[in-house]
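Enquirer: Please find the sequence and the predicted model below.
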Amino acid sequence: MQENQIETKSITELLGLNFYIPAYQRGYRWTKNNVLQLLNDIWEYRQESDNRNSFYCLQPIVVRKKEWPDIDGKTISGYELVDGQQRLTTIHRILTCILLERYNKIDLTSRGYKQNIFSIYYETRLESKTFLETSDYNKSKPDLYYMSEALECIKAWFYNNERGIPDDVMDEVRRLLLPFIKEDEKQKGINPEWSVQVIWYEINDEQQKSEDLFTRLNRGKIPLTSAELIKAKFVNADSFKELAQDEKIKRRTQLIQIWDEIENQLNNPKFWGFISNYPLEKYSNKIEYLFDVITQKKPTEKDLLYSFINFFEDTETEATLWAKWIQVEDIYRSLLFWFSDRVLYHKIGYLITTGTSVRFLSDKRKESTKDNFELVIDKLIAESIHLSWEKLNYEKSSHHQDIIKVLLLTNVELMLTNDLGNDLFPFGYFKSIAKSLEHIHSQNIDKINQNSKTEWGPWLNAHINILPQVATDKVKAEKLIREIRSLDINNRSYKYDDFKKHSSQILELIPTEDVNESEYLHNIENLALLGLSENISLSNSVFEVKRRKLIEMDRIGSFIPQATKRIFLKYYSLGNEQPYSIWTKQEREAYLLDIRKCVEKYKPLTDSSNED
């Protein structure tokens, strides 16, 4: 069996090649939006100053060598285009437009090239090859119509004057696609490698049928991923060619076996939840996450093939290629060890969850001895916590992420230091819930939407349900309950002022502490991490409503962070005399003490009070 080949090629390297579109594929069907997207992506790439020494890479074109008869019966040698017809045809249309509009011909030999623009043949529409080399408009057949419309769209894009003088814009795009040898190499800053390139995936495996591969790639428009392309690069014929045949086979076999092991382990939801902040379904091949880690791909990166493009060097030897793979294995083995060690699992899990990159942690592990690596981790945790965390305030939105870090660390530490079991903090569950900071005590309706009756009704129902047990005046409570239950809140006549009146009457009947709530309302001792996404009105509920909801969630096995569970199950209550319906001052102080013990393990309290 021959291995498939994979490399990047510039458009210049495609000149003179012949491509064949078999009958099992539909013809050219890209719409105006598709064409504009490609043009805009190329233009946007060119405008970014940090890209001037790189290249813009198209999705892969998948090919295999083939011969076929031309319209006159002459045998043509070239490549069957298994995938990439739409992209390659559009590139052809862009070049045709530029060359005809700017130079009145598509001949490239006058510009120093030995070959002209590549040709595209259609098995059932051989006349399309010639048509693509003109600016004619023809709507007699679907293929010709879409090709004509694409050219019109490209012309309009060049001539709309939004990007500058059309001739200059054409030259700029042409230099990206096809630098002229005689002219452009003389201009300062022109580098043929900084251009538009394609990923060339050549199939040599005779057992891999073109039509089956086409179907797989186009079922649901699933493209080749960075992981698949990297794997193909590792095992193709050019890889490890310096080695003896037996050693080459042994190395490839070992790589594929470990690849499968890594993929299987990364599909474990608990392991994935520990190592990644992305949902499991983000990657069709989970190992691609490790390549993203190594290439330091940013979450905002739009190029789907960024990791493939940036993983390999232009020239790889047997030694450098194997070193690349060892780096993948090394990061994987580190993650696996951290996952198996209860202490490191919790500490590193906290750091990854709060934004520390796996690549950074891996580098720190390499720089440190085994004995002091945990000290390094502890220092990183300390650095993640706000210097004056006890003075953080919910009213300052800039404090929210810092508050979440303190509360997450508290929950993780409480799980880690629990001597009664070996439970692990479920980072995957935590990342999947609607994480929100909630006031533990909130005796108001300030955040209820004044225009949303879908929030008023649930709030009223939840609170009248607790009145029979907690109301300070049972008679008034019964009367108010009957009145509210007789209402049709969805009726147009029921206004926000009515809701405000009824909510005030309810809150007056619910017991409170004789303490000014403004002194603690937005402080960390009155905040908890909750994932109560099913009903926004719960956020504005009193303590007892939230307590009952949490008990219900706990009963059915929902994930509740440890500290949050302690709060609402009255863990911090110091005696039976404590009212269950109130979040008391003593409980707040006990909760704050718990937080302080967890945080000060890493970061002693300071007197710095001016940090924002």
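Expert: Nice, I can see it.
Enquirer: can we go C-alpha only for contacts and neighbour counts from here?
Expert: Fine.
Enquirer: now the strands: where do they sit in this structure?
Expert: 5-10, 18-21, 56-57, 61-69, 75-83, 119-122, 196-202, 436-439, 527-530 (DSSP state E).
Enquirer: export the ones you listed to a markdown table and tack on distance to residue 414?
Expert: Below are the strands of the chain laid out as a markdown table (distance: least, CA to CA, whole Å):
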| stretch | distance to residue 414 |
| --- | --- |
| strand 5-10 | 50 |
| strand 18-21 | 62 |
| strand 56-57 | 48 |
| strand 61-69 | 53 |
| strand 75-83 | 53 |
| strand 119-122 | 65 |
| strand 196-202 | 50 |
| strand 436-439 | 18 |
| strand 527-530 | 14 |
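Enquirer: what's the distance between residue 589 and residue 583?
Expert: 11 Å (CA to CA, to the nearest Å).
Enquirer: Comparing the two, which residue is more hemmed in?
Expert: Between residue 589 and residue 583, residue 583 has the larger neighbour count (other CA atoms under 10 Å), namely 25 against 14.
Enquirer: How about the contacts made by the more buried one?
Expert: With contact taken as CA atoms under 8 Å, 6 or more residues apart in numbering, residue 583 is in contact with 440, 441, 543.
Enquirer: Just give me the neighbour total for the second one.
Expert: Per other CA under 10 Å, the neighbour tally for residue 441 reads 23.
Enquirer: Surely it touches residue 520?
Expert: No. Using CA atoms under 8 Å, residue 441 makes no contact with residue 520, being 9.7 Å away.
Enquirer: Comparison target, given below:
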Amino acid sequence: MNTLELKSVAELQDLAFYIPDYQRGYRWTQRQVEDLLNDIFEFSQKDNAGIYCLQPLVVVPRSSDEQPLDKAHATKVNMQWEVVDGQQRLTTIRLILEVLGRFRFYDITYQTRRDSAEFLNGITTVEAAGEKAEEKAKNNIDFYHIYLAVTVICEWLKEKMDEKKKKLFQDILLNRVKFIWYETKEDPKEVFARLNIGKISLTNAELIKALLLNKSNFDSSDDDKIRLWQQEIAVEWDVIEYALQSNEFWLFLNAPGDERPTRIDYVFDMICRCDLLKCKDEKEPDATDNFRTFRYFYHYLAVQKQKEISLAQAVRTIWENVREIFHTLREWFDDMELYHYIGYLIYMGRNVDEIYKQWTGPDNKSGKFGFIEKYLKEEIKKTIPCKDIENTVYEVESAQNKGGSKTNCRPILLLHNLQTIINQNRILGANAKYKNGVFYKFPFHLYKSEGWDVEHIDSNTENGLNDIQSQREWLLNAYFGLQDKAYQTLRDQIQEFFKTRKGDEQSADSDKQTVRNEQFVELRRQIEDISDNNRLDQNEKNKIWNFTLLDSSTNRSYGNAIFPAKRRVIIGKDQGKRFSLPTIDENEEIVLGSAENGSSSFIPPCTRYVFLKYYNTASFDPNAWTKDDAETYKNNIKEILKDFLS
């Protein structure tokens, strides 16, 4: 049913092509048109070259009853071919022929854009339907791209060729440039869907790989030597790609969502952006050009060829740059301090290219430690907007406190986690038996992948505890927190409250509810009086000592909960458990809740320490985040970050 053959452009003369409505209009960019012209021209310069093969032109013959009438003669036109794939190249070749003076070499008509055929047929004339082509192009996107293509072709021919060269170029175009002609009798829409749905374009890296491993680059008749060199690049290429496929490594350098089929592209993009080969094209780069990086390397090899420099040496230079960048990124990732400091700066929006330039620049003469002290730490200081954490109010901004939003806490809290980890690794590494191993790395891949909040430790909104469930939970947590013998009377009162108020939650009697609330308020007052002077007031709740980092799902899971409820959720998330509330058994005795398997989340170490009361070693009140707890937490932040808050 299908025919596959090569057809030269000359063999398309007088054929009629039909562009159906499921195809988009002509959309080739100026760069794509120029690329095709350059490729054909370069091919034409080769001695004894064979053919220049264009990508497939997939066509379906149209039945006789589908053929349009030639209005001038009321007869059927020549056999039409419905173009399923390849219309962009087909149109571009037609435009090149128009500029070369071969008018209407073959016909192209459109099912839904009939004016496009008229514009195409008159594009090389100064006037088109009484208006200049340029004026028409402003009002129609199809016309616009056709007009730009013709402009590029005219300028390119004028720059590259005299009349003699044009004649040779036209001869090559007609006779040695060939389409892969694929004729099918299948349903054209099904063929179109099969060809285009799920189609994956070649990446820059794949094109560069073909460029580098091209045998013609190597000026040697020793096939074994060439094969060895190609194999060496291919093996190292796979090693780099495999390493970058690790999300732990990839998200250290990138943000979630920055995905690409081949991640080694990242290295080639860095070489291009930083112009490490010192061969930046003088032309202004096209922002929409997806193959800018490939063109950079293509241009570099072309320049080396013009300078009569060995292409084998040029390829080695490229690959040495690839190796250097990858080994540098790997060193950053594997080093305890570089990983955390550079990872922090990247997260805060610093450019990897700039960090790399500083690392490899002439000013970095003192190695890793000088780079950390003279560059990284100084850059980190610039990311902290409010260094006076003792007096800054982060939640609100008033005439008295010019702090700003609580997002100003984020750099401090993240850096506190990172420096805490660095310090712990140093302490453990100083022990001879551990031999300076890295014991823990902050997982940027998890931190970046989840939605994170700067959240209050002790809720900023006063919880009135008006519902039965909140009252029950608060009292049960108080019961287990009042362990000292001096609090036995209060523990007995809590026990008695549950016994006497049993069944009230099922009752609709408003009087019983009122009595219950009054008794609860009195019990709560007595319990809070024990440490009333050790609670944070409303203004104090908006300072750094009452903030920590939490992923948004954990934050939403407890909302405006009391401290022990938040603590229970955090411990559960850290352990992959779901802890149920303490309950009253059938004998009216208070018993601890059970633990079931649940979802887990990464909990930053300092957040874990907050809810485990790690910072306050002098006292422990599991029922509240006290001022003593907050004070020791704040002092730890100041001590850990003293190099950055000065």
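Expert: That came in fine, so what should we check first? None of the values given here were measured: they were computed from a predicted structure.
Enquirer: For the two chains, what TM-score is obtained?
Expert: The TM-score (TM-score structural alignment, normalised by the length of structure 1) is 0.62; 464 aligned residues with a CA RMSD of 5.1 Å.
Enquirer: overlap in contacts of residue 441 and residue 520 of structure 1?
Expert: Here residue 441 of structure 1 and residue 520 have residue 526 as joint contacts, going by CA under 8 Å, 6+ apart.
Enquirer: Can you say which of the strands of structure 1 is nearest to residue 562 of structure 1?
Expert: Of all the strands of structure 1, strand 527-530 sits nearest to residue 562 of structure 1, with 9.7 Å by CA to CA.
Enquirer: Please point out which parts of that closest one sit buried.
Expert: For strand 527-530 of structure 1, burial by neighbour count (16 or more other CA atoms under 10 Å) applies to 527, 528, 529, 530.
Enquirer: got it, and stretch 158-165 of structure 2?
Expert: Under 16+ other CA under 10 Å, stretch 158-165 of structure 2 has no buried positions.
Enquirer: Equivalent analysis for stretch 40-56 of structure 2, please.
Expert: For stretch 40-56 of structure 2, by 16+ other CA under 10 Å, it's 40, 41, 43, 44, 51, 52, 54, 56.
Enquirer: Stretch 287-302 of structure 2 too?
Expert: For stretch 287-302 of structure 2, the neighbour count (16+ other CA under 10 Å) marks 292, 293, 294, 295, 296, 297, 300, 301 as buried.
Enquirer: For the fifth one, which non-adjacent residue is spatially closest?
Expert: This points to residue 296 of structure 2. Leaving aside its chain neighbours, residue 296 of structure 2 sits nearest to residue 272 (6.3 Å; criterion: CA to CA, 6 or more residues apart in numbering).
Enquirer: Quickly note the distance from the one you found to residue 177 of structure 2.
Expert: 32 Å.
Enquirer: what about stretch 337-354 of structure 1, distance to the chain center?
Expert: With CA atoms, centre = their mean, to the nearest Å as the basis, stretch 337-354 of structure 1 stands 21 Å off its chain's centre.
Enquirer: Just tell me the aligned range of that stretch in structure 2.
Expert: Counting by TM-score structural alignment, stretch 337-354 of structure 1 lines up with residues 331-348 of structure 2.
Enquirer: neighbouring contacts of the matching stretch?
Expert: By CA under 8 Å, 6+ apart, the list of residues contacting stretch 331-348 of structure 2 from outside reads 249, 252-255, 352, 372, 376-377, 379-380, 383, 411, 414-415, 418-419, 422, 438, 441-442, 444.
Enquirer: Show me what counts as buried in it.
Expert: Buried residues in stretch 331-348 of structure 2 (16+ other CA under 10 Å): 332-333, 336-347.
Enquirer: Residue 584 of structure 2: what's its closest spatial neighbour, skipping adjacent residues?
Expert: That would be residue 590: by CA to CA, 6+ apart, it lies 4.6 Å from residue 584 of structure 2.
Enquirer: Map that neighbour onto structure 1.
Expert: With TM-score structural alignment as the criterion, residue 590 of structure 2 matches nothing.
Enquirer: my read: residue 590 of structure 2 touches residue 499, true?
Expert: No. Between residue 590 of structure 2 and residue 499 there is no contact under CA under 8 Å: 10.2 Å.
Enquirer: who has more neighbours, the two?
Expert: residue 590 (17 against 14).
Enquirer: Pull up the gap between that one and residue 631 of structure 2, please.
Expert: 33 Å.
Enquirer: Residue 299 of structure 2 too?
Expert: Taken as CA to CA, the span from residue 299 of structure 2 to residue 631 of structure 2 is 61 Å.
Enquirer: Residue 504 of structure 2 now?
Expert: Applying CA to CA, the value for residue 504 of structure 2 to residue 631 of structure 2 is 40 Å.
Enquirer: that older thread, could you dump the buried residues of stretch 40-56 of structure 2 to JSON lines with distance to residue 532 of structure 2?
Expert: Shown next, in JSON lines, are the buried residues of stretch 40-56 of structure 2 (distance: CA to CA, whole Å):
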{"residue": "40", "distance to residue 532 of structure 2": "85"}
{"residue": "41", "distance to residue 532 of structure 2": "86"}
{"residue": "43", "distance to residue 532 of structure 2": "87"}
{"residue": "44", "distance to residue 532 of structure 2": "90"}
{"residue": "51", "distance to residue 532 of structure 2": "90"}
{"residue": "52", "distance to residue 532 of structure 2": "87"}
{"residue": "54", "distance to residue 532 of structure 2": "83"}
{"residue": "56", "distance to residue 532 of structure 2": "81"}
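Enquirer: Alright, that wraps it up for me.
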